[in-house]
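Student: Let's see this in three dimensions:
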Amino acid sequence: MRYQLLGRSGLRVSEICLGTMTFGKEWGWGADKHESFKIFDAYAHAGGNFIDTANRYTEGSSEKYLGEFIEADRDHWVVGTKFTLKDRNGDLNFAGNHRKNMFRSVTNSLKRLNTDYIDLLWVHLWDNTTRVDEVLRGLDDLISRGMVHYIGISDTPAWIVSQSNAIADLRGWNAFTAIQFEYSLLQRTPERDLLPMSKALDLAVTPWGAIGGGALTGKYLRGEKGRVPDDSTRRNEKSGKIAQTVVDIADEMGVTPAQVAINWTRHRNQVMIPIIGASRSTQIQDSLGCLDFTLPEEMINRLNLASAIELGFPHEFLKSDGVKEEAFGGMFEKLINHRL
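Tutor: Below is the predicted model:
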């Protein structure tokens, strides 16, 4: 395992993050406590130190299990948890990004994790209600009180993240150091805005869904059952062709499809730290095998071609020949070549 800085911070984290949404069986699937520890132990023995959980995962069992697993060496672990999602039905203030829910949720997470501090607190998703300055000031106060060390943001539009960090920098508040969103060969739309923004703002990217809920392992091509429903976009005709390409490349390289799919998400010129979950220890061991090889450029190109998307407006418009000619007077290619 190698390590990277978490975005604009000096925090050292492993190049794979362990996702623990599967720790607990309250949602009808996942791993019991014994198997959860085996997953955690396999990740620890591989050198991982970066763990992702949330206040709502398996109704709190994920945080409780994790608190027990890290207790013997708490300061070694970089633990990230989240707030936003409701954890009491029928009570409006037990959800959202406002200050009351933020402090309440963090206090309860600290109890479940049995720790004095959270290394990385994520805004789980944007609630489209709470003002940016209220969220940022609340997060900054949590850091000032020592309850949280760093902050990140998940599943939020690029313009809000950009606005947030600009405001934080202007007012001298702590800014987001990392961002989390779905990204895989089946979900490449973050390439339009979220990924370029992350690179420009020096945000570490921790993508989730790298294997498309299992679709990119080829299990559905083999007729196996899983949690992805038949009518999901992860199981349509195009997704099937992408999954088949992943399987073909895995066979050619002598590795597993999951390893190929995870490896692909890491091949960008910016900090990419995939969040990898498992419900069995054998699954996490298989996924960690993605660290043992590098995808050749020819394989990356095949995967890119099979999963290509349209970037849409304004990206397609700006790269059109007519716009380049009008904007640069025929000098565009010379300008680009000079920069390269």
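
Student: going forward, measure contacts between C-alpha atoms and count neighbours the same way
Tutor: Noted.

Student: Please enumerate the helices of the stretch 201-340 of the chain.
Tutor: Using DSSP state H, counting those that start in this stretch, the helices found in the stretch 201-340 of the chain span residues 237-253, 257-266, 281-288, 297-306, 315-318, 321-328, 332-339.

Student: List just the one of those that sits closest to residue 79.
Tutor: helix 281-288 (18.0 Å; C-alpha to C-alpha).

Student: how far off helix 257-266 does that closest one point, in degrees?
Tutor: Put simply, helix 281-288 runs at 40 degrees to helix 257-266, going by axes from the mean of the first three to the mean of the last three C-alpha atoms, to 10 degrees.

Student: Now tabulate the helices of the stretch 201-340 of the chain in TSV and tack on mean neighbour count and distance to residue 86.
Tutor: Shown next, in TSV, are the helices of the stretch 201-340 of the chain (neighbours: other C-alpha atoms under 10 Å; distance: least, C-alpha to C-alpha, whole Å):
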stretch	mean neighbour count	distance to residue 86
helix 237-253	18	32
helix 257-266	25	30
helix 281-288	17	29
helix 297-306	15	38
helix 315-318	12	37
helix 321-328	12	47
helix 332-339	10	49
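
Student: I'd like the structure of this one too, to check against the first:
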Amino acid sequence: MATEISIVLGALAFGTRVDEAQSFDLLDQFTGLGGEWIDTANNYSWWLHDSGLGGQGETVIGNWLAKRPGMRERIRLSTKGGAEPTVPNGYPEHIEGLSGPALRNALAGSLERLQVESVDLYWAHVEDRSVSLEETVETLGGFVADGRVARLGASNHPAWRVAQARAIAAQRGLAGYSAMQLRWSYLQPLPGAALPQSGHVHASPETFDYVASTEGMRLWAYNTLIDGGYTRADRPLPEAYAHPGTARRLAVLDEVVAETGATRNQVVLAWIAGGPVPVSPIVGVTTAAQISEALGARDVRLTAGQRARLDAAA
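Tutor: Okay, here's the model as predicted:
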């Protein structure tokens, strides 16, 4: 049975590397092709902005929505709080964290910049063990109770922490996490190898076991195309991926590319989304061609044999 592929638009570069006019064009193209989910964060993209602080992505999306009457009802918004620097360029030593006051301030700021009254999915962006899990859970559950957030997710959290948080929420009659967001792609880094992005947390077999066994839990994957590493000569794969398994996987990937007529990126997205544990791939884009390619993955149908070969190589 074919799995419907839900491609999420990653808006990390909007308002910085991609200016507002270009961002509007990309958002128009994405929604015009039937795209629905847009993912951002309150700290996107502090490292690309002269201020050393984030919020640019949310601001651009808010301005776009303000100029597109009726669009809010057609799309779903996902944003995050907890990792915005509290001083310019202060990440990771000086970030807001997941305390009650920090989260309330973060959500209020996100809603203001997005120019909306609520978001469809709100993520705790990074772990914060300096704050009790009970405080974080109660604060996030309150956002759902007051109608400003429809669902909650945990980004860059291990499965056991998500399970603990869900148990606390259930005991207190509060909404709990129903989504996890982690780094994941067809190619895999060596276990324990340092990734170029220090804040990234990689999904693991335990993650998939947990998602598969937890009713209502959904997995979102970021860095799915490894910053262009599958297709761009100017974007070589990070050193963490320099191992024999990468060559083996790429060989099988190219076989399937030849058989399907799709691109490497499209086959990767189809593989990610169509496995036994469905995953929503986030794709960061800066050009119209990238959106067309990514959404074209929705039409790629891997046969059982092709998936089995890709799975075996992986």
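
Student: just to revisit the earlier point, so which of the helices of the stretch 201-340 of structure 1 gets nearest residue 55 of structure 1?
Tutor: Evaluated over the helices of the stretch 201-340 of structure 1, closeness to residue 55 of structure 1 peaks at helix 281-288, with 22.4 Å, by C-alpha to C-alpha.

Student: Which residue range of structure 2 does the closest one align onto?
Tutor: Aligned by TM-score structural alignment, helix 281-288 of structure 1 falls on residues 288-295 of structure 2.

Student: quick one: contacts of that stretch?
Tutor: 7, 26, 29, 30, 33, 35, 265, 266, 269, 283, 285 (C-alpha atoms under 8 Å, 6 or more residues apart in numbering).

Student: mind redoing it with 7 Å?
Tutor: By C-alpha atoms under 7 Å, 6 or more residues apart in numbering, the surrounding residues in contact with stretch 288-295 of structure 2 are 7, 26, 30, 266, 285.

Student: just the buried members of these?
Tutor: Buried residues within these, counting neighbours by 16 or more other C-alpha atoms under 10 Å: 7, 26, 30, 266, 285.

Student: closest to residue 226 of structure 2 among the residues you listed?
Tutor: Closest to residue 226 of structure 2, out of all of those and judged by C-alpha to C-alpha, is residue 285, at 12.2 Å.

Student: what's the distance between that closest one and residue 95 of structure 2?
Tutor: 26 Å (C-alpha to C-alpha, to the nearest Å).

Student: Out of the helices of the stretch 201-340 of structure 1, which gets nearest to residue 165 of structure 1?
Tutor: Comparing the helices of the stretch 201-340 of structure 1 by their distance to residue 165 of structure 1 (C-alpha to C-alpha), the top pick is helix 315-318, with 23.5 Å.

Student: picking that back up, could you dump the helices of the stretch 201-340 of structure 1 into CSV with distance to residue 78 of structure 1 added?
Tutor: Putting those into CSV (distance: least, C-alpha to C-alpha, whole Å) gives the following:
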stretch, distance to residue 78 of structure 1
helix 237-253, 32
helix 257-266, 20
helix 281-288, 18
helix 297-306, 31
helix 315-318, 37
helix 321-328, 46
helix 332-339, 39
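
Student: quick one, which of those is nearest to residue 116 of structure 1?
Tutor: helix 281-288 (28.4 Å).

Student: so the corresponding residue of structure 2 for residue 37 of structure 1 is in which element?
Tutor: Residue 37 of structure 1 maps onto residue 24 of structure 2 when the alignment is built from TM-score structural alignment. Taking DSSP states H and E as the definition, one finds residue 24 of structure 2 inside helix 20-32.

Student: mean shift between the helix or strand following that helix and structure 1?
Tutor: Under the assignment DSSP H and E, the closest C-terminal helix or strand after helix 20-32 of structure 2 is strand 37-39. Once fitted to structure 1, strand 37-39 of structure 2 is off its aligned match by 0.9 Å on average (mean C-alpha distance after the TM-score superposition for structure 1).

Student: equivalent range in structure 1 for strand 37-39 of structure 2?
Tutor: Under TM-score structural alignment, the match for strand 37-39 of structure 2 is residues 50-52.

Student: Can you give the contact residues for the helix holding residue 24 of structure 2?
Tutor: 14, 60, 64, 288, 291.

Student: Okay, residue 62 of structure 1 and residue 338 of structure 1: tell me how far apart.
Tutor: Distance from residue 62 of structure 1 to residue 338 of structure 1, by C-alpha to C-alpha: 52 Å.

Student: got it, and residue 245 of structure 1?
Tutor: 36 Å.

Student: All the strands of the stretch 101-250 of structure 1, residue numbers only.
Tutor: Assigned strands in the stretch 101-250 of structure 1, in chain order: 118-123, 148-154, 178-180, 204-205 (criterion: DSSP state E, counting those that start in this stretch).

Student: and of the ones you listed, who's closest to residue 219 of structure 1?
Tutor: Of all those, strand 178-180 sits nearest to residue 219 of structure 1, with 25.9 Å by C-alpha to C-alpha.

Student: name the helices or strands packed onto that closest one?
Tutor: Here strand 178-180 of structure 1 is seen to pack against strand 148-154, strand 204-205 when contacts are counted using 3 or more C-alpha pairs under 7 Å, 6 or more residues apart in numbering; DSSP states H and E.

Student: Taking strand 118-123 as reference, get the angle to the longest one.
Tutor: Note on geometry: by the same axes, to 10 degrees, strand 148-154 of structure 1 and strand 118-123 are set 30 degrees apart in direction.

Student: helices and strands around strand 148-154 of structure 1, which ones?
Tutor: So strand 148-154 of structure 1, by 3+ C-alpha pairs under 7 Å, 6+ apart, packs with strand 118-123, strand 178-180.

Student: next one: the last one
Tutor: Where contact means 3+ C-alpha pairs under 7 Å, 6+ apart, strand 204-205 of structure 1 is packed against strand 178-180.

Student: can you list contacts of the strand it packs on?
Tutor: 6, 7, 152, 153, 154, 155, 203, 204, 205, 206, 207.

Student: Highest mean neighbour count out of the helices and strands packed on strand 178-180 of structure 1?
Tutor: When you average the neighbours per residue for each of these (mean count of other C-alpha atoms under 10 Å), strand 204-205 leads with a mean of 26.

Student: In structure 2, what stretch matches that strand?
Tutor: Mapping strand 204-205 of structure 1 onto structure 2 (TM-score structural alignment) gives residues 218-219.

Student: Great, nothing more from me.
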